[in-house]
Every structure is written in structure tokens, then in C-alpha cells.
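Enquirer: Just to be clear, the model below is a prediction. Sequence and coordinates:
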Amino acid sequence: EPDFATVAITGRGNYSPVEIRDILIEVEQRVLPIEGIKDIVLNFGSNGAVAEVPNDTIGNLQLEFLEYRDRLKADEIFAQIRQATANIPGVGIELVGSEEGPPTGKDISLRIMSDTYEELLPAVERVRNFVEFELGNTIDVEDSSPLPGIEWQIKIDREKAGRFGIGVRELSPYIQLVTSGVEIGTYRPDDATDEVEIRVRLPQNERTFAALDSLNVATSDGLVPVANFIERKPVFEVSRLNRWDGKYYMSVRANVIGDDPETGEPVLAQTKVDQLRDWTLAQEWPEDVSFVWAGADEQTQETNAFMMQAGLGALFLMFLILLTQFNSFYQVFVTLSTVVMSTAGVLLGMLITGQPFSAIMTGIGIVSLAGVVVNNSIVLIDTYNRLRRDNVDPVVAMLMTAAQRTRPVILTTVTTIFGLLPMALGISINFFDRVIELGAPSGAWWISLSTALVSGLAFSTLLTLVLVPVLITAPYVWKQQIKGIWQWITHRVPAIGRLFGAGKSAQSAPGDAAGETGAVIPISESDKGARGTQQAAE
């Protein structure tokens, strides 16, 4: 929630300073009655803006809002400002809130690049028209193409001038007389340290093309009109050229607004970015025209890549540490599987609460969970290994482990979750002012992070208490079952036992035919006594 904002006032035309002042004052008078604004500062141009503003900005209003608890949300104030300034002719209004985090710009930011400037302009115009009129749910659409304007290019015919024994050096002063003037010297006043240029040019009312054409230049053949040696051509004015990786580029930017008519939920910026990306891929463009996504989408992709690398690095370090402690690849695999469980819990929590996936805060939560949720698995497996070193049966050892460690695991998880719940619910407690705030801007930072921790920790703990005991004892149980089935087969089919040298052992130890598994294996009447004696001993 921003505390400051800028009302960028845009207009295209040859406005005088007085006209710009009147326009800014009119906009200011319409914004002043809106509640929730503490201070307003009027600026000419883009001076004082809290964020990047369009190229055609003629002035701006810098706003400072009241305290969050004493006003409406910034989006609602923005809507009132748009409504109050909607019917000012020839003026555009764009609202920009201050960005408390890394600057990302508008929701949609597409950089269009090309090797040739002539092919770039049509592509930019085509993309802007689609974003503004066809994409839907967009506002504050702008592009970085040059503002409309005309400049005159004057080309000197060197060949024709050479016939009269003159060149660019002799013709340039005549052109400068109707433009910036001819420098004839410098002068430094006694009370100054810098020199002042002395320029000569025609009076203001005579600085026209007609005056330029009427000037005559002295040649070896006499006076000749300057117009005989120059050619004037009007071209579009280019105020500046932007290059990226050696190519010309321009940007198309827009904000996303409105609700989805099917779900009633606010339209996500990523949804519109994906639609625009699909549209650009489906269109035919010149070969040297390319598209690069910038702004929030670019930072999201970079953050996701960094979080992926950080997560993999953390898992690798945990793998090495656990392998040195457990000395078992399988137990390390079971331990690290809780990270996958926690990630599934985070996504489930985001789905239940309806929160969008934050690349930074939710990503940090997932990486943090990787080091937290494995603790429960480590406690269970460490206790199980200690009991196994005392020659306790694997199944019995796991049952004893669950009986001893379930309560500590649950208590640790519950206390952690309850400690994070205030942040997950957006509750801020100010002990100095004795105030409890719900949904305050200071607490909004941590909602995504705490929600990820709460949902991931709860979900992974429940699965850990069920799946880890099952996965740890599963190899032993499967081994015993397979061994029992094999002994039963060799007992029933002696030829197979003799073939593998197991027939004798199968006949001499019929009491062990079923092993230590819980499988139901038929045995003969003569073996029941031995089986009963063995079970009593156990």
C-alpha cells in the first residue's frame, strides 16, 4: 500500500508555459476535494515524480496520503481521481503509486527490438493498438516512441556548390542566420568567469524559409541565391534513440485493471502477459524484430531462476550432511522427500487462501521450509537407527519411534504455526501505542511468506508422520514377504529348490517358511507345532 503517488498529466501539442500552468491548476482543483490526501505538490514536467512517467508528461501532482487507518485504499482513491479528471479535453491522466520494493514499473512491459529503425515504429504501433483496444482490462497504456513532431533536414548539394567555387563552410553561416545564429566572437564581463558567445542572426520575424531563400551568397560568378544549393525535407522528429544490445528498442507498457467476468476475481497481470505473449507468437513480424519481456515479468523470471538455484544448492548441502550421518542413500532420499511434501502444502495453502504466488516472498518461504521440515524426518529416522543398533525388530523399532517422537514433533509444529498465524492473518500488534491493526501495510509484506510456512509445515508434518515410518520399514517388510513367498514356492516345488540349492534348507527348516512377515502362507499340519513354539519364543 503506497504512502505517496504521482498524478502524471499528459498532453500533446505546442503548449505555452501559461497554458500548461492553467491545465495543471484545473487538474489540481479537481483532485483537492478527494478525501484521503494529505498534501499535494504541483510540478512542471516530470520533476518530483515518485516513479517513471510517460514521455508526453507536461506536469504532475505529487500526492501524500493520510495514515492507512484514516483513509481508503490507494486503488479506491485512484479510481476517484480518474473519475474526477475524466472529462478534461486533450489531457490524459495517469496514476503511479510509489514502489516500496524493487522498481518493476507497470504490470505489462514489453520491449520491442529491431536492427532497423524504420521497421521498429510499425511494430510498436501494432502492439500498442492490440494492448489498448483488443487485449482488454488494460489502462494507462503508453509507448516510448518519439512524440509527434516535424523537423527539417537541410542537405547541401556539394557538386553544384563546387561549380561556383564554394562549399559547406561558405553556405553554413547563411543557414545559421535563420536558426541558431552565427558565432562571431566571445565576450567575458568583468564580473564573470565564463565567456559569453556573441551570435548574429536575423530578427525573429524574419527567421523564415522565405528569408533563407532570398539570401544571396557571393561566388566567383557573382551573387547566387542560397536556395540553388540546398534542399529542404520535412521528417519525423526523433528526440532520442534507445539501444539495447546493439539494437534499437522501444517499450509498450500498461497496467491491468478490472475483474474476471467468469470468476469475479481480479484479473491477474500474469494472465494478460501470457495472452499478449501468445498473440505475439501467433503474428508474423519482420525477421529482425524481436520481443523481450521487461518490468515485473522480467524480475519474476530472474527471481524464480535464483530461487531454483538456491533451493537446489540447499538440497545438495543437506544431502551431503545427511549422507555422512545416516550412511544410507535410501534414508537420505526419504528425508529429502519431505521437502516435496512441503512444496505441495505451500501450493495447496495458496489455493485455499486465494493468494497469488509471490516469486520473492513465497519463494523464500519454500526455501526456508527445506531446512525446517526435514527436522521431523531426522528425529524419526535417528531414533529408529538407535533402536535398530540395539537389535530391535525393524517394525517394532518404528512403532517405538512413533510412540516416543510423535508428541514432540506435533508440539513443535503446532507452536511454530501458532507463532506465524498473526503474520499470516495480517495482524500487526503495536505494543507502544497499544493498537492492534488488521491488514496494515507493515504486515502485508509478510503474509505470503508466513502463509507458505504455515501451510507447508502443517501439510508436510502430517505426511511425515505417516509416510516416513511406512517408507523406512517398507524395504524390510517387502524383503520378508518376498523371502517368505520364495520359501513357500521352494517348499511346494522341490525341483526348484534343488535347482537353486535351497530345497534342503526349505525341508530342514519348515518353521521359517513364512519368515517374519505378516503374509498368509499355508503350511502343513506337521509344521504347526514348530510355528507355535517359535511364536511363543518371540
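Expert: All right, it came through fine.
Enquirer: C-alpha from now on. contacts and neighbour counts both.
Expert: Will do.
Enquirer: Could you pull out the helices in the stretch 251-400 of the chain for me?
Expert: For the stretch 251-400 of the chain, the helices defined by DSSP state H, counting those that start in this stretch cover 269-282, 295-326, 329-353, 361-372, 374-389, 394-424.
Enquirer: Comparison target below:
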Amino acid sequence: MKLVNTSVKRPVGVIMIVLAILALGFVSVRSLVIDLFPKIDLPIAVVATTYNDAAPQEVENLVSRPIESSVSSVEGIETVQSQSQAGSSLVMMMFKNGTDLDQALLDVREKIDQVKGMLPEGAGDPSVLRFSPDQLPVIWVGLTGKDPAALTQIADEQLVPFFERQGGVASVTVEGGKEREIQLILDQAKLQQYGVSPQMLVQALNSSNKSASAGSVEKGNQDLQIRVTGEFESIDAIKQTFVQTEKGAKIHVEDVAEVKDTFKESSTSTLVNGKPSVVLSVMKKTDSNTVEVADNVRAGMDEIQDKLPPGVNLDVIIDTSEFIKLSISSVVQNILLGGIISILVLLLFLKSVRATIVIGISIPIAIISTFTLMYFTGETLNVLTLGGLALGLGMMVDSSIVILENIYSYRQRGYSLFEAATKGASELAPAVIASTTTTLVVFLPIVYVEGIASDLFTPLALAVSFSLIASLVVAVTLVPMLSSKLLSKAMEDNGRRYWFDRFMNRVNNGYRNVLKWVLKHRKTTVIGTAAAIAASLALIPFIGAEFIPSSDQGQVQIQVEAPAGSSLEYTEGIVEQVNEKLTTYEADIETNYVSIGGGGFGAMGGNANQATYTMQLIPSSEREKTTTDIVQEMNDDIQTIAGAEFTVSVMDGGMGMGDPVQIQLNGPEHQVLRELADRVVAQISEVDGVYNPESSAAAGVPQQTISIDEEKAAMYGLTQQQITSQIQLQFTGQVATQYREEGHEMNVTLMYPEDERSTISDLQTMTIQSQTGTAIPLETVATFKEVQGPVTLQRENQQPQMNVTSEVVDRDLAGVVEDIEAILADMNLPEGYSYNIGGQAEDMAESFSDLALALVFSIFLVYAVMAVQFENFLFPLIIMFAMPATVIGVLLGLFVTGLPLSIPAFIGVIMLAGIVVNNSIVLVDYINILRRKGIDRYEAILEAGPSRLRPILMTTLTTILGMVPLALALGEGAETQQPLAVTIIFGLTISSIFTLLLIPVVYTLFDDLTGKITRRKKKESA
């Protein structure tokens, strides 16, 4: 080949090109974005709308339904879901894969604009957002100290602006802070004494707290703007505001109300490691590097800590970059270990440091070249792309080994260094190109797979492909050039008997004898192979299946739910009991963050009866138990606490894959769905492997409903709106105006004393002021009733829905889902009600279906590539017989290691379709070369087999042993690639054995068949 000859003749040019590639690669790797996983493209849009303090039923009917109807006609929408809860509506649209989300969002906004005017008065403007896992914070920082008010001020004034200036930071959100408020505590007796209503106070405060422009006047050559200033300049100014009574008297605000400079009544509290804290969550910009942003924030913390008051400290609560760093470090460690093992294998076979260097040099060049290609294709440096490099490590040297072995054989026959390099490389270059191409083409169909499987493993496929292309170029250019310059002494036989040579001679002789036996017993060999494949298929029921293996990130979540309607103080009491239980696990817990009454880690909101713990455990290498084990122990301990319900679970670290099992119940009535959901939870709890089954039907919130008798109200000159506003004023307060101080704006709120707005009696006996000034008890014009109201109402595709979710522990997902489906099939659902399985189980089924189709196309492409290479349809068919035996290795490997079939394992099967034929290509190609030289078929096979055994063993062992560190799941985050490595190791090992024995037998069978057909045609033509 011209490329080989040119590279050997122009060594300086080749070396300069290699150096340029290495320099470019080092620049690229510094610029690559580092993340845990590739970016997952979820085509989801969200419409969020507020609606005052409306009940969930009103929110559903007046807000969620109109929005659902309007957006359902947007092109590309697959599913529309809505959640209606007190005061807010959330409508989520899931689009088909491949939908242009930017255009879809424009269409959604257009539809929302059309329906906006139909929404009820009091509903906020709908916000249309793009949902992405990138929107989760990258780091949570806790600010601790003695004074919560001071902490809030420090967070708002110093820390938020400071952190938002750090590189890559998009925004910083403060949770658990105290919001300053000027409260006017009304005195009912004095209001009645002076004949003043709260509305008169509001009017007086508003009119006194205004500044306005009043034109301009001339002063010499200048025009002076006239500005009337009247804003409150101090708290005293609020106290001294004049209020005119109905009788014309003037009083001050402080005569009828106590003016307090205080903080808003808080419905939430946050604790970090048991201490009251303010928590800052830091979001990164879309294209920013997670690790870099977290490092910038940490560096900023060190810088600003000295500027904080004494006793105020900043601590990292959760840093998502820590696991990324550990995972990347583990994969790099596995790459280095695999590389060392591969080099040792080469050294063992080649008996020469120089020869080992010639081949080993292809590894760093291929890796650095891959980084360059990854940079220009926009890929990130993550666990899966680096895992692809680790998996491709052993394969990187395959082409170089085959080329060098052939150069060595020519050198032994007496050819000069130049001739041996050119002839040896040129002769097997076509076979090497074919074998590499077969490995590459198996990845093409993966590009067309949709969903999470594609998002996660297309980057892995690209990483492997880039590394193999680079290693192929090195094999046909750099290896022949270096062989012609460096290996004069390495290729000389000094006559010494090397122990490994003696061992290889025995292996060769043994293989030759076995080869003779299988060629004499061809039917037995074929039947034995078929029997072994059939026997391996019997292992399938014992293997099971799951979606994607979870990594032990050491993040634990505990959700506490006290009875609906519980006060914040009651929930805090439950939290204290949980804290006592958690002291047992202090050695394993790094940070412990609890949000009481808030939404917690990454959530959008909460209630006073809820608390959410987010705990970061120490790295898995530093603890004896897995996160799952610790979670199960915690669950057993915490469930003994009375007075609340607890859910202890492992967090997925933001992968966004949903619950393992999600049963979606659909039907016309919410109440019936609630009852069905409870039945489903009770029944699936008995299934082995089901853990923490939950219904989305939360317990109803106790509500005190007030029905106003409009006829009685009219007798007193009152309307329903007037009565409602007075009730709201007494029990929630009313913002009268704003007060500005040193650039900060705060509410001035009218409210009644707490002891007048706490009990049902306070509600029933409260007085309502009529237009004439008459005071009447509320119970005169209203009736009261206590009911249970729903917390959240869910709908999917404009039909009520209820979800039952569950985690899976100590069992494979497919087996659990199979048992659950059997239970659901036996349940007699009412007419009009149905169920379907969603969550990871649904994603797994869809991904397996897509990947199975990709596997079929991959096998066809492998055959097509070989047909083009051999210019023959028969030889590729012979080579393809190496594939069926792969099934034995794959199933045996998963069974022995106890791993279920998963997406990574399936990707491994697809990769094997391209890898296992490589050895067969080299073997069949060499048999054909010998036969073209006039050697008899039987002798050609007996010579080609043993002579190709050495390079086949070298390529197979470097590939297999290079993946051993990944298969052992050494280090953090290696669990994701483990099934992939195990599948390839066992599949390639077993298929290599069958390649060396079965392929020669199949070759002779097909050759005999071809001979018979040819002789028959000759007789017919004669």
C-alpha cells in the first residue's frame, strides 16, 4: 500500500505529524468540559402558574384544564401531564424524541398567550420553561451562625452577589432566610373606639408614602425638576402617619396599632448538621463545566470567609463535583491499569522492550487523538466517554500487533528491514482495515437509537470509534516506520530458548492436534457447538434485567410526612426524634441537611407537615457498607418513630431516570383512583424486591370551609367579596405599602394579634364591619364545615391520573415488574379505569427494543463490510459463525458475576458483533493467502491456525485483560461500565476458542459445498 511505503520512506514527516497531533490533543483535553454523564436531552417543557390561595380543585378546573387544552395541539407532543395543588398549577409537556424543542417552546408560548385572558382573576402569568437536569444546583453551601436575621442579610447582600460573579455561575438561591417585615399589629378595641377601619389605615399609609414629579420651574438658565418627596424615611414616620376618623378627628397609626420591625412568620426552617442555617444553592450556566464551577465556588468561599463576622461560617453541604472527580479519577486509574496490563502482555509475547514500545506507542497517540476529536465534536469528558477509552484500550493495539507479527515473519525469512516493513504491513493492511471497520460499523445503528440509551451511549460509541480510527492509522503508518528503524536487534534470533517460547510451542502443538481432531470430526464439532449454545440459553431465567446499574454516590434522602395539617412545631419535634436515630450513623455521614416545611434538595415547594433530609455519605471506599445497605438499616430504625410516615431512599444524583417502577392508574374520578392506588400499594408490597411503595395520593388536608349566606349578608349591606377580604386580613394579613431603607424594600403589613387568629373560635366569633360601621359576628352570615381536601390532583392527557411508585432492592427490575404485572392483571379494575407501567421499567423495555434492532443492523453491516473486503459472499458468511458462540460467553459471564442484563451489557453485545469477527478475518484471510500460493486446503488450515494463534492470543489477551479493572468495578462510579466490560471479556474469550476450532471446520464444510456445486455446474455445461 502507498500509505505504508510513504510512511517508511518519510519517517521525519510521520514523526512531525504525530507530534502536532499530540500537541493539539493536550490543548483539547484542557478545554474539554468535565461532567459525570453525557448531557441527557429531555424534550420536556413546563408551564407554571400561580393562583392565589385557591384549592386544588379550583386550580385544576380554572387553570390546569384550560392550559392543557390549549397546548395539546402543539406539534410533537407525546404526553401532557398536570399537577394542581393549593395555589399553583404545573403543566408538563413531553415531546417525541427528535422534536425541535426551541420551536416547540415558541408554539407553546403562542398557545399560552391565546388562553391567558381566559384564566381567572388572581391567576399569575404562566411561565413557560425548558426542563433540563442541568437546572439542578451543582453545589449547596450552608451559612451557619447564631443570629438568623444577620445570616439572611449576609447571604442577600454579600454572598449572593459575590458567588454570582464567580466563573460559570448562573444564579444563587437562598433558602431558610428571614425576610424583614414591618408589622402593624391592630388593636380591635381601639379601632372601634376611634371608629377606624383597617382599610382607612391602608389608604392613609399609601397616601403618605408617595413621591411624585410636579413639572419644572426656571432658575436663571436652568430648568429645575419639581419633585414632591413623601416616602417614609424611618419607622417613626410610619408610627406618626395621620389617620382621619369618620368624625373628622386625626389620630396617629400608633394609636390603633403596634408597629413592629420584625421578620415574616416563617413556614420553613433549615438545619445543617443539626444547626439552624441559611442554605445557598448555586446553579451553573448551561455550557459551564460542573467541576470548574464547584472549584470556583469553593475558592470563593475561602476568599470571603475572612470577611464574614466572627462566628459566621460557610460549609459545603452537597458538592456534585466531588463524585465526578472521584469517578473520573477511578476511570483514569482503570485506563492506566489496563494499559500496564496490555504492555506486560505485549512484552511477554514479543520478548523485546523495543518491539513493545513500537506497539505500545499506539495507545497514548490514540487516546490523545481521541481527546482532540471529542473536543471538535462537542463531547464532554465524562465517566462513559472515558469508559469507552478504557474499553477500547486493549483493542487499540490489535491492528499494530497483527502488522508487527507479519513484519517479523518476513524478517525471519531473510528480508531486509525496509522490505520486511513494507511487505509485511502492506500484505495484512487490508485485513486490518476490514477488522477495524467491522468494529466501527456496529456503532452506526446506535446513532439512530432514541431516548436515554442514545444520549448516554452515543458519546461512548464515538470515543471507542475515535480511538480505533487513530490506532488503525498508527498501525499502517507509524508501526512500519518504527519497525524499519528500531527493530534490527529486536528481530534477531540469538538462539536462546525463552521459557515462554517453549510454552507457546507446546500450545501450538496442542492446538494443531486439536485442530486435526475437529477437522476429522466436523459433525461432532458443529453439534457440540449448537448444544453448548442451547445450554447457555437455559441460563436466561436466572439472569434478569435492569435499566442502568446505579452508582454508589453516597446520597441519601429521608422524607418525613406528619399528618396533613400538622404545624411546623410538630414537624420539628418529629425531626428531633429522627436526628437522635441518625446519631448511630454519624461515622458514615459527611453532611446532613434537613429542610422542614420547604421543598428540600432540588424541590419546588413543600408544606409545614413535611421535612426532607439530604445526606452525603463519605466515599464508598472509606465505608464498609453500600449506600443501599445503610438506607435499609436507617429505614428499619426510623420506622419505629410514631406520629409520621417516613421514606428512606437512595438518590440517583441527578440522572433524572425516574422511579424504577411507576404504575400509572387512569380513570374519570380522582376519588376512585385514590382508592385503587391504596389497593395497588398494599398488594405489590408483598412482591419480593419491592421497596418503599408509595401512592401519589397524599392524605387529605383538613380544611375549614366557610359558606357565606348572600341573602343575610345583603341585609347588612355586605357582599361575599367584602366578607372574604376581611377574613383574609384577620388570618393572613394585608400588605398596606412598601418601606425602603438603605436600598432594601420590605412590606408594611397589617395583621391582628396571634391570639385573635389561631383557633376555630377566633374564626367563628370574628367581627365583620358593615358599610354603615356596624360590627357583626361572622357566624351571623356564614356557616362552617370541616372537610378533607386533596393535596395534589394529577392528570395525564386530560384525564385524572394517580401514580404508584416503588424502588427495587436485592432483585432485578424485570423480575419485579413481571410479578407486579401478574398482580395487576388479577385486579378487577372498574370499567373506564386502566393502568400502565412507566418509569425505568418502561424506558428499559423501549431501550431494549431499540438496541435489539440496532444489533440486527450491526450484524448486517459487519457482513456487508466483509463482503466488500473479500469481494465474496461466502467467506464473510464463514466468519460470521464466530458470532453465535458469543451468546455462550455473554450469558455465562452475566450468570457467574450475578449481573442482570442492562443497557451497558446490551451495548457490550453490539460491540462484540464487531470484535469477535476480527480474529476470524485474520485466520480466514491467511488461509486464503496460503491457498493462493498453491498449498493444499488441509495443510493451509494446519499452517494458518498455529501461525495466526500467536497474534490472535495477543490481540485477545490485550483486549480482555485491559478491561479487567473495569470488570472488577474498581473505584467510584465504575458500576455503570462493569456489565459492558464483563460482557466483552466473557463473550470474546469464549468466541475466540470457538473461532480457533469452529471456523476452520465451517470453512471446510462450505468449501466442500462450493466444490460440489461447481462440479455439478461443470457436468451440466458438459
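Expert: Nice, I can see it. In this text the structure is predicted, and so the values were computed from the model without any measurement.
Enquirer: ok, back up a step: I'd like the helices of the stretch 251-400 of the first structure written out as CSV, with distance to L449 of the first structure and mean neighbour count added.
Expert: Below are the helices of the stretch 251-400 of the first structure laid out as CSV (distance: least, CA to CA, whole Å; neighbours: other CA atoms under 10 Å):
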stretch, distance to L449 of the first structure, mean neighbour count
helix 269-282, 20, 14
helix 295-326, 14, 15
helix 329-353, 10, 19
helix 361-372, 5, 20
helix 374-389, 19, 18
helix 394-424, 8, 16
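Enquirer: closest one to T10 of the first structure among these?
Expert: The minimum distance between T10 of the first structure and the helices of the stretch 251-400 of the first structure falls on helix 295-326, with 21.8 Å, by CA to CA.
Enquirer: what lines up against T792 of the second structure once you look at the first structure?
Expert: Aligned counterpart of T792 of the second structure in the first structure: R240 (TM-score structural alignment).
Enquirer: Please give me every residue in contact with that match.
Expert: Residues near R240 of the first structure by CA atoms under 8 Å, 6 or more residues apart in numbering: P146.
Enquirer: for it, helix, strand, or coil?
Expert: Under the three-state scheme (DSSP: H, G, I helix; E, B strand; the rest coil), R240 of the first structure adopts coil.
Enquirer: what's the spacing between it and R111 of the first structure?
Expert: 16 Å (CA to CA, to the nearest Å).
Enquirer: Likewise for A86 of the first structure?
Expert: Using CA to CA, A86 of the first structure is found at 29 Å from R111 of the first structure.
Enquirer: who has more neighbours, these two?
Expert: The residue with more neighbours, out of A86 of the first structure and R111, is R111; 19 against 12, by other CA atoms under 10 Å.
Enquirer: secondary structure class for the aligned partner of that one in the second structure?
Expert: Aligning on TM-score structural alignment places R111 of the first structure opposite Q664 in the second structure. Under three-state DSSP, the three-state class of Q664 of the second structure is strand.
Enquirer: Q664 of the second structure touches N836, doesn't it?
Expert: Yes. If you go by CA atoms under 8 Å, Q664 of the second structure and N836 touch, sitting 5.4 Å apart.
Enquirer: What segments of the stretch 451-600 of the second structure are strands?
Expert: 555-561, 589-596 (DSSP state E, counting those that start in this stretch).
Enquirer: Any idea which of those gets closest to I941 of the second structure?
Expert: Closest among the strands of the stretch 451-600 of the second structure, using CA to CA: strand 555-561, at 57.9 Å.
Enquirer: between the closest one and strand 589-596, how many degrees?
Expert: Going by axes from the mean of the first three to the mean of the last three CA atoms, to 10 degrees, strand 555-561 of the second structure is angled at 30 degrees with respect to strand 589-596.
Enquirer: Can you state the residues of the first structure onto which strand 555-561 of the second structure aligns?
Expert: With TM-score structural alignment as the criterion, strand 555-561 of the second structure aligns to 4-10.
Enquirer: and L63 of the first structure, what is it in contact with?
Expert: With CA under 8 Å, 6+ apart, L63 of the first structure has these contacts: F4, A5, T6, V7, I37, K38, D39, I40, V41.
Enquirer: What's the fifth one aligned with over in the second structure?
Expert: Yep, that's I37 of the first structure we're talking about. Using TM-score structural alignment, the equivalent of I37 of the first structure in the second structure is D588.
Enquirer: Its match: what's it in contact with?
Expert: Residues near D588 of the second structure by CA under 8 Å, 6+ apart: L617, I618, R623.
Enquirer: and what of L347 of the first structure?
Expert: A452.
Enquirer: could you measure it against G426 of the first structure, distance?
Expert: From L347 of the first structure to G426 of the first structure the distance is 19 Å (CA to CA).
Enquirer: And the helices of the stretch 251-400 of the first structure: which comes nearest P17 of the first structure?
Expert: That would be helix 295-326 among the helices of the stretch 251-400 of the first structure, by CA to CA, at 33.4 Å.
Enquirer: helices or strands next to that closest one in the packing?
Expert: With contacts taken as 3 or more CA pairs under 8 Å, 6 or more residues apart in numbering; DSSP states H and E, helix 295-326 of the first structure sits against strand 108-114, helix 329-353, helix 361-372.
Enquirer: quick one: the last one to helix 329-353, angle?
Expert: So the one you mean is helix 361-372 of the first structure. If you take the same axes, to 10 degrees, helix 361-372 of the first structure sits at 150 degrees to helix 329-353.
Enquirer: can you give me the angle helix 361-372 of the first structure makes with helix 295-326?
Expert: Using the same axes, to 10 degrees: helix 361-372 of the first structure against helix 295-326 is 0 degrees.
Enquirer: what's the most distant pair in the contacts of L63 of the first structure?
Expert: Greatest spatial distance among these (CA to CA): V7 and K38, at 14.4 Å.
Enquirer: what about these two, which has more around it?
Expert: V7 (28 against 13).
Enquirer: so who does the more buried one touch?
Expert: If you count contacts by CA under 8 Å, 6+ apart, V7 of the first structure has them with N60, L61, Q62, L63, I93, E94, L95, V96.
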